[in-house]
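> Give me the fold of what follows.
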Amino acid sequence: MGRQADANAVVPLPVRDGVAPSYLWLDDSPLEGALAFLTSHFADVGEAVWRDRMARGEVVDASGDMLGADSVLRRGMRIWYYRELEAETPIPFEEQILFRDDHLLVVDKPHFLPMTPGGRFLHETLLVRLKNKTGLAQLTPIHRLDRETAGVVVFSHQEATRGAYQSLFQKRSVRKVYEALAAPLPQLTFPLVHRSRMVEGNPFFRMQEVDGEPNSESVIDVIEPQGDAMLYRLQPHTGRKHQLRVHMAALGAPIMNDAFYPEALPCKGDDFANPLKLLARSIGFDDPLTGLARRFESRRTL
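Next up, the predicted model:
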């Protein structure tokens, strides 16, 4: 599959409807025309679709020169094009902008909305929606939330200062607080620290805990009962994939409506009425440019 250009790349095609063009490196030239190669490489995109894209001038090389059906491909070449989806399921929830200055855009993400284009999502992603809403072509997420998770997420839209903010997350200088609904754990004493070694599991999209030196740590506390469930405060000190979901399941209280943990449920369509009960409640850090304390809080509830 092709890769989408990042915000720093010099590309020969403009952002279109909030979507940056994708590209494909030709490490080993197939020694055939562009149309034959593209239809064989992208088996789910038909020849007529590629001919139409070429006719519109939307398949080009790194210099911006249009490629036609018989254009000769060569080793080391990069092909640029727009990724398109014939049908995309609308996500019926809206993001909210919490803060914007000359460097950052802070957003309250809804459940079910992916961060960036991939798989069956393109326009129905937070990044594309925000580019269309704000006109910020250089918008880039500094960190990620799972598609199933709602809450606060921070974007950069200024290339010159992006690295300073990214370093905060790399150095774990960011204070993240999550909330989750799960079953009560009356046998445990809170707050508690859960540490474990997490590795990729089976199937590939899940993580699992194994024996060995811990590489993940979360502080877990109770906030208040909510019906038969308990509202928990979760503070991850590391940033492993699905870390909070794995840790809560390991304690015997998987987060409500989690389709991955403790067991992966059969694949089905999104149940918009029953989102994962996990919310990125707040993010705080000392601004690397001004030294001022920053804290952003979600307006959503579980």
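
> going forward, measure contacts and count neighbours with C-alpha atoms only.
Fine.

> check contacts around the nearest residue to residue 258 once chain neighbours are set aside.
Closest residue to residue 258 apart from its sequence neighbours, by Cα to Cα, 6 or more residues apart in numbering: residue 276 at 5.5 Å. If you count contacts by Cα atoms under 8 Å, 6 or more residues apart in numbering, residue 276 has them with 111, 148-149, 255-258.

> 10 Å - rerun?
111-112, 147-150, 180-181, 245, 255-259, 302 (Cα atoms under 10 Å, 6 or more residues apart in numbering).

> One more: residue 252?
By Cα under 10 Å, 6+ apart, residue 252 lies in contact with 182-185, 262.

> Residue 229 now?
Residues in contact with residue 229, defined by Cα under 10 Å, 6+ apart, are 180-185, 253, 255-256.

> Repeat the analysis, applying 6 Å as the threshold.
Residue 229 makes contact with 182-184 under the criterion Cα atoms under 6 Å, 6 or more residues apart in numbering.

> Give me the neighbour count for the nearest residue to it once chain neighbours are set aside.
Once flanking residues are discounted, residue 229 sits nearest to residue 183: 4.8 Å by Cα to Cα, 6+ apart. By the criterion of other Cα atoms under 10 Å, residue 183 has 18 neighbours.

> what's the spacing between residue 183 and residue 227?
Per Cα to Cα, to the nearest Å, residue 183 is found 10 Å from residue 227.

> hang on, the earlier thing: which among the contacts of residue 252 gets closest to residue 118?
residue 262 (25.4 Å; Cα to Cα).

> quick one, what contacts the closest one?
By Cα under 6 Å, 6+ apart, the contact set of residue 262 is residue 249.

> Next, count neighbours for the residue nearest to residue 23 when sequence neighbours are not counted.
Closest residue to residue 23 apart from its sequence neighbours, by Cα to Cα, 6+ apart: residue 80 at 4.4 Å. Counted by other Cα under 10 Å, the residues lying close to residue 80 total 28.

> Quick check: next helix or strand after the helix or strand where residue 80 lies?
Using DSSP states H and E, residue 80 sits within strand 78-81. Next helix or strand after strand 78-81 toward the C-terminus (DSSP H and E): strand 96-100.

> So for that next one, what gets flagged as buried?
In terms of neighbour count (16 or more other Cα atoms under 10 Å), strand 96-100 has its buried residues at 96, 98.

> Same check on stretch 38-51?
38-39, 47, 50-51.

> what number of residues lie near residue 25?
Residues near residue 25, counting by other Cα under 10 Å, number 14.

> Please give the structure of this sequence too, so both can be compared:
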Amino acid sequence: MGKEEAGTRLDVFLASRFTYQSRSNWRRILEEGKILVQGKVAKPSYTIKEGDEILYLPGESFEPPVQTDFQILFEDSHYIAVEKPGDIPIHSAGRYRKNNLTDLLEEDPRFEKMYTIHRLDRETSGVVVFGKNSEAASKLSELFSKRKVNKTYISYVWGNFPASVRAKGFLISDPSSLIRKKRKFVFENSFRKLETPEEDSETCETNFRKIGEGTFQGIPFSKVYCFPKTGRLHQIRATLYSLGFPLLGDKIYGKDEETFLEFIEGKDPDLIAKLGMNRQALHSSSLKFIHPFTGIKTKIRSNLPKDFPE
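Sure thing, here's the model as predicted:
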């Protein structure tokens, strides 16, 4: 462990760093003796010291259920595009060792090995493309990296969003947040004025256009197209949050950070009452690119999910 973690309770550190388990679950795991610090069983109240080595011995575990009703949107000899539901990770991570989109596709006798090209957050639904071989995946990945894939997302955000916004700037860590992995967006001019620019900062650019509005429990929300030019971690979510228009249903970048802290504590908050939705209101609605093998302009679209507001 480094200097940043030193002085933190072990159960608090585990819940904030590894959010696939709540703090109460980590406390139970610690009490079962499944976590060692410096080779010895540690209590939840143990205070982390710099240089500590933490070892997790999970034993047998059970994966949470996921939505498996994905649809095939496009398929040829090189690629397969899937309409991803809003509650399944794309690849193995955390508690989701087998219950993920890649593994479930590979279990289907119609398909063989799937090659990941790009990713969506577990709670983001919509278009995701896989390569059927390494060459196909490499060629389309190159188009993504060179920003030659046009991506369109549909989001629902709290508040009355402007007609259009161009958000060009940087993503940096958010030291004011209690959530370790949370990021924030700063416009280019503001970033240049920072006294100590973040070492892990990343350039990012997203254009937004309002296309509708409504209310939830008397609170206004807006329906917004998102056109990301770059593809950074949490880019759309962090940018909208920093602009003052957090996504409905977003536990990390929502309008109330306490909801996420309650969630990882295992308190089971009423997400719809607090956030407007059970999951973040972000949907990958289309991808457009020139097919690397055929040269044909290819557009893959996904309809708005049923759990989104009308």
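
> What span of structure 2 is stretch 51-66 of structure 1 aligned with?
Aligned using TM-score structural alignment, stretch 51-66 of structure 1 spans no residues in structure 2.

> Give the aligned range of the longest strand anywhere in structure 1 in structure 2.
As assigned by DSSP state E, the longest strand anywhere in structure 1 is strand 216-226. Under TM-score structural alignment, the match for strand 216-226 of structure 1 in structure 2 covers residues 204-214.

> Give me the mean distance between the matching stretch and structure 1.
Relative to the matching residues in structure 1, stretch 204-214 of structure 2 has an average distance of 1.1 Å after the fit, by mean Cα distance after the TM-score superposition for structure 1.

> ok, back up a step: could you check which residue of structure 2 pairs with the residue nearest to residue 229 of structure 1?
In structure 2, the residue matched to residue 183 of structure 1 (TM-score structural alignment) is residue 158.

> thought its match was touching residue 243?
No - with contact defined as Cα atoms under 6 Å, residue 158 of structure 2 does not reach residue 243; the gap is 11.0 Å.

> quick revisit: how much space between the match of residue 183 of structure 1 and residue 251 of structure 2?
As judged by Cα to Cα, residue 158 of structure 2 and residue 251 of structure 2 stand 13 Å apart.

> again with residue 175 of structure 2
Distance from residue 175 of structure 2 to residue 251 of structure 2, counting by Cα to Cα: 18 Å.

> Tell me which of these two has more neighbours.
With neighbours defined as other Cα under 10 Å, residue 175 of structure 2 and residue 251 compare such that residue 251 has more, 24 against 12.

> Setting the sequence-adjacent residues aside, check what's closest to the more buried one.
Once flanking residues are discounted, residue 251 of structure 2 sits nearest to residue 260: 5.0 Å by Cα to Cα, 6+ apart.

> Could you look up the SS state of that neighbour?
Following DSSP: H, G, I helix; E, B strand; the rest coil, we place residue 260 of structure 2 in the helix state.

> Going by neighbour count, which residues in stretch 155-162 of structure 2 are buried?
For stretch 155-162 of structure 2, by 16+ other Cα under 10 Å, it's 155-161.

> Same question for stretch 249-264 of structure 1.
249-250, 253-262.

> Need those residues in JSON lines (columns: distance to residue 292 of structure 1 and secondary structure).
Listed next are those as JSON lines, based on distance: Cα to Cα, whole Å; DSSP: H, G, I helix; E, B strand; the rest coil:
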{"residue": "249", "distance to residue 292 of structure 1": "37", "secondary structure": "helix"}
{"residue": "250", "distance to residue 292 of structure 1": "37", "secondary structure": "helix"}
{"residue": "253", "distance to residue 292 of structure 1": "37", "secondary structure": "coil"}
{"residue": "254", "distance to residue 292 of structure 1": "37", "secondary structure": "coil"}
{"residue": "255", "distance to residue 292 of structure 1": "34", "secondary structure": "strand"}
{"residue": "256", "distance to residue 292 of structure 1": "36", "secondary structure": "coil"}
{"residue": "257", "distance to residue 292 of structure 1": "38", "secondary structure": "coil"}
{"residue": "258", "distance to residue 292 of structure 1": "37", "secondary structure": "coil"}
{"residue": "259", "distance to residue 292 of structure 1": "40", "secondary structure": "coil"}
{"residue": "260", "distance to residue 292 of structure 1": "39", "secondary structure": "coil"}
{"residue": "261", "distance to residue 292 of structure 1": "39", "secondary structure": "coil"}
{"residue": "262", "distance to residue 292 of structure 1": "41", "secondary structure": "coil"}
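
> Relative to residue 281 of structure 1, which of those is nearest.
Among the buried residues of stretch 249-264 of structure 1, residue 255 lies closest to residue 281 of structure 1 (Cα to Cα), at 15.3 Å.

> What's that closest one aligned with over in structure 2?
Counting by TM-score structural alignment, residue 255 of structure 1 corresponds to residue 247 in structure 2.

> try residue 128 of structure 1
Looks like residue 128 of structure 1 aligns to residue 103 there (TM-score structural alignment).

> picking that back up, shouldn't the residue nearest to residue 229 of structure 1 be in contact with residue 253?
Yes - between residue 183 of structure 1 and residue 253 there is a contact at 5.2 Å, judged by Cα under 6 Å.

> Distance check, residue 167 of structure 2 against residue 25 of structure 2.
Per Cα to Cα, residue 167 of structure 2 is found 39 Å from residue 25 of structure 2.

> the more surrounded of these two?
residue 167 (20 against 17).

> now for that one: what does it line up with in structure 1?
Taking TM-score structural alignment for the superposition, residue 167 of structure 2 sits opposite residue 194 in structure 1.

> how long is stretch 119-128 of structure 2 end to end?
By Cα to Cα, the extent of stretch 119-128 of structure 2 from end to end equals 7 Å.

> Please disregard the earlier target; I meant stretch 181-201 of structure 1.
24 Å.

> next one: stretch 182-201 of structure 1
In stretch 182-201 of structure 1, first residue to last residue: 23 Å (Cα to Cα).
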